[in-house]
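**Q** No letters, just coordinates:
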């Protein structure tokens, strides 16, 4: 018997939110994506449709396009999340914003609904303080790009219900991914390790140790990384990784201090793939 809720809500229709919505949709859920205004909702709807059509074209789902589209919707009305059994928050990495959005969601969903945050580094326990029932929140940290990533990091906050963690592990398996479960700690396991490697790669580039291409090649060929740390930073976004590094620097100390090169590139708008230029040139 499936543990997956019949209806899943996603707050935020950016790249990560659409990827999360798509994953639950392919697993059989009805999905509602909440966005802030009509323009953003239209963009999210188009992105989700593209993801559906790509899955159908590649044969990664046997469901007809029409059935998938019929179970997917976008909205700007938070009340449309009321029938969700699970709502995953995927708004930008801002602690007050995440808490405020989840508190609003908590006010409209049923008493038996569960909540999750896709935060990649912020404390689930602190986010949960905004809730009337903090035990109904855990972290579900998906990875970019969601469709091809096999990992979801489940984060157990100090108040997270044991039943929720058990269910989260089942949900992750049902959407075709592998769960790892960690206790709430700055950066969890994945971001903490990933960011420290990326920061050292940036320092090596800053110090002229090697080119960006050669630093990445050393990790791909020597350590079997699927993608080098500098290219991955471009894909994630230098601004996103700077935010994570700044938070980890504040909570864990100087080993996470962002390099000057990273700050300079963000200030100059060289954010990686989304701006066309970071450590590498991007044409998409």
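**A** Thanks, I have it. These numbers come from a predicted model, not from an experiment. Residues are numbered from 1 along each chain as shown.
**Q** from here on, contacts and neighbour counts on C-alpha atoms
**A** Will do.
**Q** Show the residue spans covered by the strands in this structure.
**A** 7-11, 30-34, 72-75, 86-89, 114-117, 137-142, 151-156, 178-183 (DSSP state E).
**Q** name the helices or strands packed onto the fourth one?
**A** So that's strand 86-89. Contacting strand 86-89 under the criterion 3 or more C-alpha pairs under 8 Å, 6 or more residues apart in numbering; DSSP states H and E are the following elements: strand 7-11, helix 95-106, strand 114-117.
**Q** Helices of this protein, start to end?
**A** 15-26, 38-58, 65-70, 95-106, 124-128, 162-174, 190-206, 212-223, 229-236, 238-252, 260-267 (DSSP state H).
**Q** contacts for the fourth one?
**A** Outside helix 95-106, the residues that touch it by C-alpha atoms under 8 Å, 6 or more residues apart in numbering are 78, 81, 87, 89, 91-92, 115, 117, 122, 126-132.
**Q** Now mean neighbour count and distance to residue 145 too, for the helices of the chain, in CSV please.
**A** Output for those, formatted as CSV (neighbours: other C-alpha atoms under 10 Å; distance: least, C-alpha to C-alpha, whole Å):
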stretch, mean neighbour count, distance to residue 145
helix 15-26, 23, 7
helix 38-58, 17, 12
helix 65-70, 14, 20
helix 95-106, 18, 21
helix 124-128, 24, 22
helix 162-174, 18, 16
helix 190-206, 18, 15
helix 212-223, 15, 18
helix 229-236, 22, 9
helix 238-252, 19, 15
helix 260-267, 15, 22
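**Q** got another, please set it beside the one above:
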């Protein structure tokens, strides 16, 4: 960045899969991060997880030539003070997200843009709970965010131009292309993809094809890059079920009601790549 356009100051709320991935992306692009995690064990483990992801990004050739930026871990949303943009990346629960964003909003200035990384909850629904609803917009980073260069940007009905400009500057610094879409449950990608994954899992549940066969057909016949069930493992099957429940509740679409196979995998702790077992088995995975 230049003196006229300084490097944005970024805070990320939540050290789960997405929070660590977004942090990895930012550090690799030379953007420093304050990573806020209230759980002491997850907070202590976060730097090592970020280092592993940075090494993976380096091996895949997707890190920029910028020097690796500084990571600071913190315990409270109030530690986001001073950030230009705060990205919330906690669990897909509207009440928890609204509470966390409200706490952040009370700690930062009016010039700080607030971003929710929700995959399914409407931005306006969350904004309505905030003291300054105009500060909030959605940016749906895909996983792994350091590999996928396009993101959904969701502008709510009350989102200010100032917040959009701040996030646009951040995405430029991160080397990401934002596609602006309208607000609503699931936006574009989750509304289409998550129902497709649910249908794919239902086919396996019914015994009509294996997960490998479903993915092979979707890859080779329809051009899906990884196949829907490998994608489910990458998203996290527990996260996927949470998102499907949100979509079902807010749209009434029965196709979004999580199928029994997905629910059983969550009950069994088979959450996908992060747990080492989902529709496929993964080795050398540390959740």
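**A** In hand now; what should we look at? This is a predicted model, so every value here is computed, not measured.
**Q** just to revisit the earlier point, for the helices of structure 1, which one sits closest to residue 282 of structure 1?
**A** helix 229-236 (9.0 Å; C-alpha to C-alpha).
**Q** Give me the mean distance between the closest one and structure 2.
**A** Superposing on structure 2 and averaging over aligned pairs (mean C-alpha distance after the TM-score superposition for structure 1), helix 229-236 of structure 1 comes out at 1.1 Å.
**Q** on that earlier part again, now the helices of structure 1 in JSON lines, please, with extra columns for distance to residue 281 of structure 1.
**A** Formatted as JSON lines, the helices of structure 1 follow (distance: least, C-alpha to C-alpha, whole Å):
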{"stretch": "helix 15-26", "distance to residue 281 of structure 1": "20"}
{"stretch": "helix 38-58", "distance to residue 281 of structure 1": "24"}
{"stretch": "helix 65-70", "distance to residue 281 of structure 1": "35"}
{"stretch": "helix 95-106", "distance to residue 281 of structure 1": "32"}
{"stretch": "helix 124-128", "distance to residue 281 of structure 1": "35"}
{"stretch": "helix 162-174", "distance to residue 281 of structure 1": "34"}
{"stretch": "helix 190-206", "distance to residue 281 of structure 1": "16"}
{"stretch": "helix 212-223", "distance to residue 281 of structure 1": "11"}
{"stretch": "helix 229-236", "distance to residue 281 of structure 1": "9"}
{"stretch": "helix 238-252", "distance to residue 281 of structure 1": "14"}
{"stretch": "helix 260-267", "distance to residue 281 of structure 1": "13"}
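**Q** Test my guess that residue 73 of structure 1 contacts residue 35.
**A** No: look at residue 73 of structure 1 against residue 35 with C-alpha atoms under 8 Å: they stay out of range, at 10.9 Å.
**Q** out of the two, which sits in the busier spot?
**A** Neighbours per residue (other C-alpha atoms under 10 Å) separate residue 73 of structure 1 from residue 35, with residue 35 holding more: 25 against 19.
**Q** rewinding a little: what subset of the contacts of helix 95-106 of structure 1 is buried?
**A** Listed as buried from the contacts of helix 95-106 of structure 1 are 78, 81, 87, 89, 91, 115, 117, 122, 126-128, 130-131; burial here means 16 or more other C-alpha atoms under 10 Å.
**Q** looking at it, residue 196 of structure 1 is touching residue 256, isn't it?
**A** Yes: counting by C-alpha under 8 Å, residue 196 of structure 1 does reach residue 256; the two are 6.4 Å apart.
**Q** which one among the contacts of helix 95-106 of structure 1 gets closest to residue 185 of structure 1?
**A** Set against residue 185 of structure 1, the nearest of these by C-alpha to C-alpha is residue 122 (8.3 Å).
**Q** Perfect, I'm done here.
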